[in-house]
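Undergrad: please work out how this folds:
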Amino acid sequence: MIVAIHQPNLFPWLGFFDKMASADAFILLDNVQFTRRGYQNRVQIKGPQGMQWLTVPVKSKGQYQQLTCQIEINGEHEWKEKHLKTIERLYRNTPAFEELFPAVQELYRPAHQKLIELTIPGIEWIKTKLEIRTPIYLASDFQAEGASSELLSELVRAVGGTCYLSGPSGKEYLEGEVFAQRGIAVRYQYFQEEPYPQRFGPFVGGASALDYLFNDPLLFHWKNGRANLQNLTLEKRMCKP
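TA: All right, here's what the predicted structure looks like:
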């Protein structure tokens, strides 16, 4: 059983969902320290001048030790209106705008107090649009303890996993022996983003999955570009401790 784990980011890029689709269970790491200037409260979308940020303002002054699940949104800013106006302006003429923009508006409609009240529903919505059936769990729902490899391996074990699917950067910090002690294999994701139709010039990778959804309503590249996942299908056979 393959398990992938990631922090709950704001409207993540396709690589995030590729990892989710390649796993049997996906855990949102909501009980670790919030990463300032990371992707938990911001993401890039493509505009006429290139990539630009959508950022949710958060109350972080003097609270850098807070966990992601505790981070509150700074409601003093008119950020929701700004986000929606930006999304509408950049994607108004895309193939899927009429279908998707009302749903995006609904994601912003509730009176969000905490950051995860926007990011997690956003992840669930994109997951549905990409037809991914992998179940999602919250790390905070388990009694896993420790840090880094210890915490990750305990979470994998908590959902009955036998293999941890890490992003490529995990090669720099994961301790394989910690997983091995728990009978868990470690494998690494390989994802190469396939170009899809975009506005404003040549394709630029790394944008929010929103960019993909608006530009490719038939999901042609996602469904038919699954050559990216062939190696991971093979990894599934290899993911044995």
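Undergrad: contacts and neighbour counts: CA atoms only from here.
TA: OK.
Undergrad: could you find the closest non-adjacent residue to T233?
TA: Distances taken as Cα to Cα, 6 or more residues apart in numbering place S22 nearest to T233, at 7.4 Å, with adjacent residues excluded.
Undergrad: following up with a second sequence; could you model it the same way so I can compare the two?
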Amino acid sequence: MAKLFAADSWIVLDDVQFTRRDYQHRARLADLHDPARQQWLTIPTHLPNGRPTLIRDARIDDPALACRRTAGMLRQHYGFSPHWPALAKALGPVLDAFTTGRTATVAEISTRVLLDLLGWKGQILTSSQLPSRPGRSVRLADLSAATGARAYLCGTGGMTYLDPAPFAARNVAVTPFRPPLISICSSGRQLSALWALLALGPAALADRLQALAADHTVLQPAA
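TA: Have a look, this model is predicted:
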């Protein structure tokens, strides 16, 4: 969430292969007072085309049940937070998204809701509607260039495999995004952003993310 908040554009990658047991259909919810206590929130997902199924084509198993379970787990973990009313008021579109039967729709709308609560002003695009070539790094470079971006924010994991050459060819800098090791929560990279939102409140969390985005010691061009 911190990396996304620091970006001007978010491209929803909907036309690549769905990956099971990844964050595409699940997230770790942390106890509000003890974030070391965690529980997976998973949207059971069916792949109609088997392993090659694209993210946009993945289907929710029993959407009504998944919706009720999601709403119940969120209230169980965070209903007693003083900031719960703000989230509860915004949850309507997320819960309504389950009726589409599409895992990707729930994932995208839930992220949009978080960004709206934090006051993010960037643009949201979809990869399937932008021109790009196959190949992991080539695709990302093409998508970045299609937005007119001058830099691609890359997480520490992505830096281990990313090929900078396609980006250089498109005049797009690769910028490593490295949040401070001691930040909102030491295990924050593993948790849903809901923990920080409900622990700090939307305004306080937005202030911290804004400070992080503006910290030029965090965003440095790759060598």
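Undergrad: coming back round to it: what lines up with the residue nearest to T233 of structure 1 in structure 2?
TA: Taking TM-score structural alignment, S22 of structure 1 has A6 as its aligned residue in structure 2.
Undergrad: then V58 of structure 1?
TA: So, by TM-score structural alignment, V58 of structure 1 is matched to T45.
Undergrad: ditto for L152 of structure 1
TA: In structure 2, the residue paired with L152 of structure 1 according to TM-score structural alignment is L140.
Undergrad: and that match, which of the three is it?
TA: Classification of L140 of structure 2 using DSSP: H, G, I helix; E, B strand; the rest coil returns helix.
Undergrad: can you pull the contacts of it?
TA: Residues counted as contacts of L140 of structure 2 (Cα atoms under 8 Å, 6 or more residues apart in numbering) are S132.
Undergrad: apply 10 Å and report the result again.
TA: Neighbouring residues of L140 of structure 2 by Cα atoms under 10 Å, 6 or more residues apart in numbering: 11, 13, 127, 132-134, 146, 152, 162, 166-167.
Undergrad: so which residues of structure 2 form helices?
TA: Along structure 2, the segments classed as helices by DSSP state H run 2-6, 63-78, 84-90, 92-97, 103-117, 136-146, 165-169, 194-200, 202-214.
Undergrad: can I get these in a markdown table with distance to P176 of structure 2?
TA: A markdown table is the format used below for the helices of structure 2 (distance: least, Cα to Cα, whole Å):
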| stretch | distance to P176 of structure 2 |
| --- | --- |
| helix 2-6 | 10 |
| helix 63-78 | 32 |
| helix 84-90 | 31 |
| helix 92-97 | 31 |
| helix 103-117 | 21 |
| helix 136-146 | 14 |
| helix 165-169 | 13 |
| helix 194-200 | 23 |
| helix 202-214 | 12 |
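Undergrad: follow-up on the earlier one: what about the match of V58 of structure 1, distance to T103 of structure 2?
TA: For T45 of structure 2, the distance to T103 of structure 2 (Cα to Cα, to the nearest Å) stands at 7 Å.
Undergrad: can you pull the residues that touch both of these two?
TA: Residues within reach of T45 of structure 2 and of T103 at once, by Cα under 10 Å, 6+ apart, are 25-26, 58-61, 63.
Undergrad: out of the residues you listed, which is most surrounded?
TA: With neighbours taken as other Cα atoms under 10 Å, the top of the shared contacts of T45 and T103 of structure 2 is I60, carrying 24 neighbours.
Undergrad: now check it against structure 1: what is it aligned to?
TA: Aligned by TM-score structural alignment, I60 of structure 2 pairs with I73 of structure 1.
Undergrad: please apply the same query to L125 of structure 2.
TA: Aligning on TM-score structural alignment places L125 of structure 2 opposite Y137 in structure 1.
Undergrad: how many other residues sit next to its match?
TA: Number of residues near Y137 of structure 1 (other Cα under 10 Å) recorded here: 17.
Undergrad: sounds good, over and out.
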